[in-house]
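K.L.:
Dropping the sequence and predicted coords here.
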Amino acid sequence: MTTPPQDLKPRPRGRFGIRRAGTTIITIVLVGAVIAGFVAMATATGWEDSFAQLGKLEFWQIAALLGLTVANYIFRGLRWYVFSRALGLPRGRRRDARHFAGGLAMTVTPGRLGEVIRLRWLARETGWSMDRTAPLILVDRAADLAAMALILAGMLALSAAGMAGAVPAAVIAAIVAVVLTRPSVIGGLVTWSYRILAVRPRLFARARSAARSLQRFSSPRVFIPGVLYGTIGWAIEGVELYLILTWIGADIGLPSAIGIFVFATFAGGLTGAPGGLGGAEASMIALMRLQGVAMGPAIAATAVIRLTTMWFAVLMGLVVLPYAERVSRRIKREREAQALPTR
């Protein structure tokens, strides 16, 4: 067999056909665009004001923000553990913690699809196919949406003004969360899609099987604790924004700060951009301006909250990811060795 010319060889693709190089380029471009946006706004409003706001924060305050971010991901990691148990995976708290933390490195992939690396690790360590564990990603996103809907509804009730625009977001998040956790709805959508497209029947069969697996998460004993953990986690990050604004002298009240953070995160997620880059920052600054926060403090607060939440999470994930990858490979080799017939 002749080797095809180098220029005709297929380029490596990531999971779900996403080109790894393309994903990296998209992320780099978006990060560059966000940085350029911050620079442009800071230049327009005067560098001195933005830097003056940042200079008000002390080391212990930054440490406190990072500690709260860790607390947020502990709660959301507990949710991952609850859903893993509900799916029927073998018990493994350390395994679940390792997978959840390592997956945070993939937060800045388009649509957060990179987080399916957790399913690959599970496949290596437990022998479960990715088709069987795929509902974990779906129900995790659904629990996030349900938590955001609860928070937005609560903050709307407590905020004095300025959060009326969050009403549609709360309604949409609640509806999508309900849809994503109803096996009959998902199964019906899969069947309808197959009847229209009539291609790759195996793929649609797998999708229907994954939809049926969602039934395991429909129990209130499973989904309610999962939503509760997510609600606490997202609210903690909203408290971080409140603390930042208070420390730089731009207090807008706790309900408004939490509502702004959650709404901006949701809006950024709707764009499908890695980590909601661009959309989340623009929404956050705009909502703070509506609350009477000057442009300088708004830019500073947005930069700090994104660095101490999303980018700090990515850093934690990058620290854990090589270890999680190494452990998963070792366990896979051990499983394969045990499966070999003895002479």
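P.N.:
Received it, and whenever you're ready, just let me know what you need. Numbers count the residues shown, from 1 in each chain.
K.L.:
Only C-alpha atoms from now on, for both contacts and neighbour counts.
P.N.:
OK.
K.L.:
which residues touch the residue nearest the centre of the chain?
P.N.:
For the chain, T107 is the residue whose C-alpha lies nearest the centre (C-alpha atoms, centre = their mean; 5.7 Å). Counting by C-alpha atoms under 8 Å, 6 or more residues apart in numbering, T107 makes contact with 114-115, 274-275, 310, 314.
K.L.:
Below is an additional structure, to be compared with the one above:
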Amino acid sequence: MQRISPRWRQGAITVTVLALVGYLALSVMADGDRLMEAVAVIGWGRLSLVLLLSLANYALRFWRWQLYLGWLGHAVPAWRSLLVYLSGFALTVSPGKAGEAVRCLYLRRDGVPYSTGLAMMFVERLLDLLAILVLASFILLSRQDLSWTVGIFAICLAVGLAVLHHRHTPDLLTAMGRRLGGRAAGAADWLSTTLMHARALLGWSRLMPILLIAILSWGAEGVGVWVLASAFPASPDLVFSIGVYGLAILAGAAAVFLPAGLGGTEAVMTGLLLTAGLTLPEAVAITLICRLATLWFAVGVGAAALLWLEYRGGDGEGVHETHVSELHPGEASQ
């Protein structure tokens, strides 16, 4: 049975982190002059406040993560759980944020099955998307012509929730997998189990509290846009600013194969700020600082947590080796 050795894993993660740092450095160098001009205009005080709002976002989402673990009957030490959660941010810039599944590898060492970890991530993604949809709808108070974009996402989420809550969905997946046979059968069983865990987290008594946490957490970063925009005379109001952030993040989410929505999020945010009366240099400055203080700040925090887990977190040799067959259901029988 093939194994992923701890030394190989540490080397791969170190190279990944160095690549991310290099990518960030090149990005900063490319926009260095504009970035420093933006900071000079906006001010270090506002930038510091936006960074604190980002930390509030992470803290609220981690609280939700702890609730998930407790509801599913798993007790992970708080400090280690925090590092595991933050480690996923290091790979946020992967297409569709798929790299954040690295959390499942670390949770497995605390007795949390991969299916449970992935179910938690699935629910987190779904509730985050729903929360962002709510925040994006704020912009409709000022821009009725954009209502169709929010409507599309609302319909998709409603259909998704209906399918998820349907009691026969796991059985249908299992039946389809058995009909296809081979790896498909193992994958379908695994996905069925994942959906069962996800449904346990999405019971109506739990849905509203964790949705409220998601709205507050992402709303904090939306407030950050308003804080940055307040540096300019044509500053939009708080509600519009939160809506701008929500709609920009939705645009990035729609471009699922773009790392963290890079390009799409920035273009939409800049365009919406222009409609509020800001000049192009002002809108670009706000967008650059916002993405630095939200996306890239998260990547930096996540990279530090990831390296800590690998080199100081007790996941070295002799603790637990990851089996490739555990990551891909059905391969063990091949």
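P.N.:
Now that the structure is in, tell me what you want to look at. For clarity, every value in this text was computed on a predicted model and none was experimentally measured.
K.L.:
So after superposing, what's the score?
P.N.:
With the length set by TM-score structural alignment, normalised by the length of structure 2, the two chains reach a TM-score of 0.79; 309 aligned residues with a C-alpha RMSD of 3.7 Å.
K.L.:
What does the residue nearest to the centre of structure 1 correspond to in structure 2?
P.N.:
By TM-score structural alignment, T107 of structure 1 lines up with T92 in structure 2.
K.L.:
Which parts of the stretch 101-250 of structure 1 are helices?
P.N.:
Taking DSSP state H, counting those that start in this stretch as the criterion, the stretch 101-250 of structure 1 carries its helices at 117-126, 130-158, 166-180, 183-197, 201-213, 220-247.
K.L.:
Take the ones you listed and write them to CSV, including mean neighbour count and distance to R91 of structure 1.
P.N.:
As requested, the helices of the stretch 101-250 of structure 1 are exported to CSV (neighbours: other C-alpha atoms under 10 Å; distance: least, C-alpha to C-alpha, whole Å):
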stretch, mean neighbour count, distance to R91 of structure 1
helix 117-126, 20, 10
helix 130-158, 21, 14
helix 166-180, 18, 25
helix 183-197, 15, 25
helix 201-213, 17, 18
helix 220-247, 21, 16
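K.L.:
quick one, which of those is nearest to L57 of structure 1?
P.N.:
L57 of structure 1 sits nearest to helix 220-247 of all the helices of the stretch 101-250 of structure 1, at 6.8 Å, using C-alpha to C-alpha.
K.L.:
and the following helix or strand past the closest one, which residues are buried?
P.N.:
Counting by DSSP states H and E, the element after helix 220-247 of structure 1 in chain order, helix or strand, is helix 254-270. Along helix 254-270 of structure 1, these residues count as buried under the neighbour rule (16 or more other C-alpha atoms under 10 Å): 254-269.
K.L.:
mind checking the longest helix of structure 2?
P.N.:
helix 44-71 (DSSP state H).
K.L.:
Show me which residues of that helix are buried.
P.N.:
Neighbour counts over helix 44-71 of structure 2 (16+ other C-alpha under 10 Å) mark 46-47, 50-58, 60-62, 64-69 as buried.
K.L.:
Give the equivalent position in structure 2 for I117 of structure 1.
P.N.:
Checking TM-score structural alignment: I117 of structure 1 goes with V102.
K.L.:
same thing with S256 of structure 1?
P.N.:
Match for S256 of structure 1 (TM-score structural alignment): F240.
K.L.:
Who are the contact partners of the nearest residue to that match once chain neighbours are set aside?
P.N.:
Once flanking residues are discounted, F240 of structure 2 sits nearest to I139: 5.1 Å by C-alpha to C-alpha, 6 or more residues apart in numbering. The contact partners of I139 of structure 2, by C-alpha under 8 Å, 6+ apart, come to 239-244.
K.L.:
for T191 of structure 1, same thing?
P.N.:
Per C-alpha under 8 Å, 6+ apart, neighbours of T191 of structure 1: 204, 208.
K.L.:
Ok, A136 of structure 2 next?
P.N.:
Contacts of A136 of structure 2 by C-alpha under 8 Å, 6+ apart are 150, 242-247, 250.
K.L.:
Taking these together, which two end up most distant?
P.N.:
The widest separation within the contacts of A136 of structure 2, taken as C-alpha to C-alpha, falls between V150 and I242 and amounts to 14.2 Å.
K.L.:
residues in contact with the residue nearest to G238 of structure 1 when sequence neighbours are not counted?
P.N.:
The shortest distance from G238 of structure 1 to any residue other than its chain neighbours is 3.9 Å, reached at I258 (C-alpha to C-alpha, 6+ apart). Going by C-alpha under 8 Å, 6+ apart, I258 of structure 1 touches 151, 155, 235, 237-239, 241-242.
K.L.:
Tabulate the residues you listed in a markdown table, adding columns for distance to G292 of structure 1.
P.N.:
A markdown table is the format used below for those (distance: C-alpha to C-alpha, whole Å):
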| residue | distance to G292 of structure 1 |
| --- | --- |
| I151 | 22 |
| M155 | 18 |
| A235 | 22 |
| E237 | 21 |
| G238 | 18 |
| V239 | 19 |
| L241 | 15 |
| Y242 | 14 |
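K.L.:
Perfect, I'm done here.
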